[in-house]
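>>> pasting the structure only:
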């Protein structure tokens, strides 16, 4: 099938390359000429495992191309909208500027029978507002939210755990109305788009437009709530002497709860969870149902408090001040297997320590260039060992394996000046570090 992908950022570039890898003919379209030039050469403009390989293969095969010319979308059967929806500068609401601009630019190139599939995370009700414009061309608007995990985005696109498609008229086709018939046809086209996943039995859920929009933000809200819940338990553990890691293990055995996303630490970040729960809260207020998701404000606040706690542990570990002390910060990306620094708790902690007068040195396997561009006031070092050399304290803030598993405390002792380690992700072996002579501080641990 021939398809276009509008927006070639993180979501769009991965989606375009993944669709080409399963046999479709794909053109990616973006206004950023530099990005398009890199992608056209088969070069990924950001770090994502597995993307360079399928990107190069797609371009070399001729199935995948990139351009800044929206006219290239003409003739495609399906047009995916994958542009960003950042938080607005004047509040918590999502900025839909890029979504509206993408749809408006696409409209002149649509033909009757085309499918416009929104993938961007948007406030519920957005699709209904866009549908009238799209349907005036004879095309159909559907909403097909993404559920990508950075670091596993290629796998999650090609082999997702579920596929959700919101269509006009929803899943109830019993009325045989024109809209329900159109929606059923659109759903069949999306089944063809994702044929390898559908053939292996991946759940394919057809809903109305509003439900599809809500599925995405509800999933993110739930995950954020689960992370902040265990961090709230960490706050209680810290004043009672309990160990939050053992608590998480114990309650995680309950199949209704599960252990995943119960890792206490410095909290979540990135380009999705923080801005999505804030946008959800803002949209609920607009709908007159702000009280329904009022708890998300506290979820956000708990998350931000854990960054404060990590900084305070470093200060406490160094006797009450970090002024002119060297602090080695292990990590800059908001999570491992990514170079994404958007709302990164790791960088936030580094910046706060710098603001207290510490000599902060940051390292990360992939995110240094992005971090330096955002926070040039910090010092960066590509070598892990050079980062911790002569440090008075070390803090783990992104759980890359080379810090969490591959840094023996005995080896670290030969390089540092001090013996204070703050485990901002509870990813280190506390007993091993203490046995090697270190003062170990965890998050919600004795």
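It's in. Note that the structure is a prediction, hence the values are computed from the model and not measured.
>>> use CA for all of it now, contacts and neighbours both
Will do.
>>> Could you find the closest non-adjacent residue to residue 205?
Leaving aside its sequence neighbours, residue 205 sits nearest to residue 164 (CA to CA, 6 or more residues apart in numbering; 4.8 Å).
>>> The one you found contacts residue 145, correct?
Yes - applying CA atoms under 8 Å as the test, residue 164 and residue 145 come out as touching, 6.6 Å apart.
>>> Mutual contacts of those two, please.
The contact sets of residue 164 and residue 145 overlap at residue 212 (CA atoms under 8 Å, 6 or more residues apart in numbering).
>>> and the next element down the chain from the host helix or strand of the residue nearest to residue 205?
Assessed by DSSP states H and E, residue 164 sits inside strand 163-166. Moving toward the C-terminus from strand 163-166, the next helix or strand (DSSP H and E) is helix 178-193.
>>> Need the residues that contact the helix or strand following that following helix.
Sequence order places helix 195-199 as the next helix or strand after helix 178-193, per DSSP H and E. For helix 195-199, contacts defined as CA under 8 Å, 6+ apart pick out 22, 158, 159, 160, 191, 204.
>>> Strands - which of the residues you listed land there?
residue 204 (DSSP state E).
>>> What subset of the contacts of helix 195-199 is buried?
Buried by 16 or more other CA atoms under 10 Å: 158, 159, 160, 191, 204, out of the contacts of helix 195-199.
>>> re the thing from before, on contacts alone, who are the packing partners of the strand holding residue 164?
Judged by 3 or more CA pairs under 8 Å, 6 or more residues apart in numbering; DSSP states H and E, strand 163-166 is in contact with strand 140-143, strand 204-207, helix 209-240.
>>> okay, pairing it with this:
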């Protein structure tokens, strides 16, 4: 099979053949990526079949229910199940034989015994699709995989596909942001296709016709480049976050303000302001897993500079959790024993209920183990967090979480917390003491409301009137 090794960026795609039959799509795996991709493809007008081996998950999806929080997704699924454009099944063979393009969207979790990605689900899904082909089919990998995986999967396709059909595997990485996944799928900022023949590229152009017609660039490249694009993007974002957190530590030592510093350097168009908010660091199911898998694969290939860089990025990120714990201890005079601690946030970021590798819950659990009485509130992730950390207490609303608290920790930057009225909250707490683990609060507003404010990367301190009273007492 010939692959395209040149790198081309196309803005205006050629028109699709008018007499081409509408493509039918199967999506293998109905987790976060698969469910979103299936619903978005139906929204774009395709007939889509989502495949999963879990009958209960299939039944829930047919009712428009998803086991995670993603704005707009349940209604999108319900609408297209009702129109008949979207269906779900456990019968992979029937779905494959009824479709023309098959997206592999299964998970690639971190291997339980190393930093490597666990590729069992990708291997199994690819082999099953290839073996089930009843006519020519394009197999499209979307899962995040280590470089070199797609070449190996092509061998699996060659072995498993019936001799009478033409089967081709290409790679088309996803770039979804949790909380924005539907928008990112319907309106991507780029489309990357790796290892496509003209036959395969023509079909994927038809799949992404709406985006390409609006001017979204199509990057056609080889398989290894396509595999590396996603993990490299995540690694860069993780590096940017860890960089500003390292500088935040320097700002504290030098009595500088990291928020002002980030604003100033963010005006440089080569740098940009996004992902330069110092704080608790990143978590979730993608960035930590992806940088560790990249580190592992880079080591296998002998790219040791990448290994060292990713290791430092990971270490800085994990250190931020301890820094917030230490900041809380300092704010409370050295001990949290029997202190009533309100933790605002459980999800690793706002607009999701994903608590995988959540820095907020990690800090909450560590304080609980030190003897604090911890109450957690999150607008979406409370039930998910409760299943993972059942020993913590959970509140149903912001007011209940902070009532009688000795200290309030803001650890996920939900708008509800960023825009909270510090005067109203101040009337509920035992002590007006806040640790802003995300540097997301308006500092002067909180200090003017009588709060002692502690943050990362700039001078922490008490409200002006408290400073004055302490000076008089001295």
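The structure has been received and is ready for your questions. Here the structure is a predicted model, which is why all the values come from computation and not from measurement.
>>> rewinding a little: counterpart of the residue nearest to residue 205 of structure 1 over in structure 2?
Counting by TM-score structural alignment, residue 164 of structure 1 corresponds to residue 192 in structure 2.
>>> What is the neighbour count of its match?
Residue 192 of structure 2 sits with 20 neighbouring residues when counted by other CA atoms under 10 Å.
>>> residues touching it, list them.
171, 172, 173, 218, 219, 220, 221, 226.
>>> cutoff 6 Å now
172, 218, 219 (CA atoms under 6 Å, 6 or more residues apart in numbering).
>>> From residue 206 of structure 2, how far off is the nearest residue to residue 166 of structure 2 once chain neighbours are set aside?
The shortest distance from residue 166 of structure 2 to any non-neighbouring residue, by CA to CA, 6+ apart, is to residue 136 (4.6 Å). Going from residue 136 of structure 2 to residue 206 of structure 2 by CA to CA, to the nearest Å gives 16 Å.
>>> In structure 2, what stretch matches stretch 226-233 of structure 1?
The aligned range for stretch 226-233 of structure 1 is 240-247, by TM-score structural alignment.
>>> quick one: the matching stretch to structure 1 mean distance?
Compared with structure 1 after fitting, stretch 240-247 of structure 2 deviates on average by 0.4 Å (mean CA distance after the TM-score superposition for structure 1).
>>> contact partners of that stretch?
Outside stretch 240-247 of structure 2, the residues that touch it by CA under 6 Å, 6+ apart are 275, 276, 278, 313, 316, 317.
>>> can you rerun that using 8 Å?
With contacts defined as CA under 8 Å, 6+ apart, stretch 240-247 of structure 2 is touched by 258, 262, 275-279, 281-282, 313-314, 316-317, 320, 457.
>>> and those, which are buried?
For the contacts of stretch 240-247 of structure 2, a burial check counting by 16+ other CA under 10 Å picks out 258, 262, 275-279, 281-282, 313-314, 316-317, 320, 457.
>>> Looking at the contacts of stretch 240-247 of structure 2, which are in helices?
258, 262, 313, 314, 316, 317, 320 (DSSP state H).
>>> What is the nearest of the residues you listed to residue 93 of structure 2?
residue 314 (41.1 Å; CA to CA).
>>> picking up where we left off before, out of the contacts of residue 192 of structure 2, which is nearest to residue 304 of structure 2?
residue 172 (27.0 Å).
>>> Tally up the residues packed near that closest one, please.
Neighbour tally, residue 172 of structure 2, other CA under 10 Å: 27.
>>> ditto for residue 356 of structure 2
18.
>>> who's in contact with residue 130 of structure 1?
100, 103, 141.
>>> Residue 374 of structure 2 now?
Contact analysis of residue 374 of structure 2 by CA under 8 Å, 6+ apart lists 340, 341, 342, 343, 364, 367, 368, 392, 393.
>>> give me that answer again for 6 Å
341, 342.
>>> and the counterpart of it in structure 1, what element?
Alignment note: residue 374 of structure 2 maps to residue 360 in structure 1; criterion TM-score structural alignment. If you go by DSSP H and E, residue 360 of structure 1 is part of strand 359-363.
>>> I'd like the next helix or strand past that strand.
Following strand 359-363 of structure 1 in sequence, per DSSP H and E, is helix 368-374.
>>> Please identify the buried residues of that next one?
Across helix 368-374 of structure 1, burial judged by 16+ other CA under 10 Å covers 368, 370, 371.
>>> mean per-residue distance, that helix to structure 2?
For helix 368-374 of structure 1, the mean deviation from structure 2 after alignment is 0.7 Å (mean CA distance after the TM-score superposition for structure 1).
>>> What is that helix packed up against?
Contacting helix 368-374 of structure 1 under the criterion 3 or more CA pairs under 6 Å, 6 or more residues apart in numbering; DSSP states H and E is no other helix or strand.
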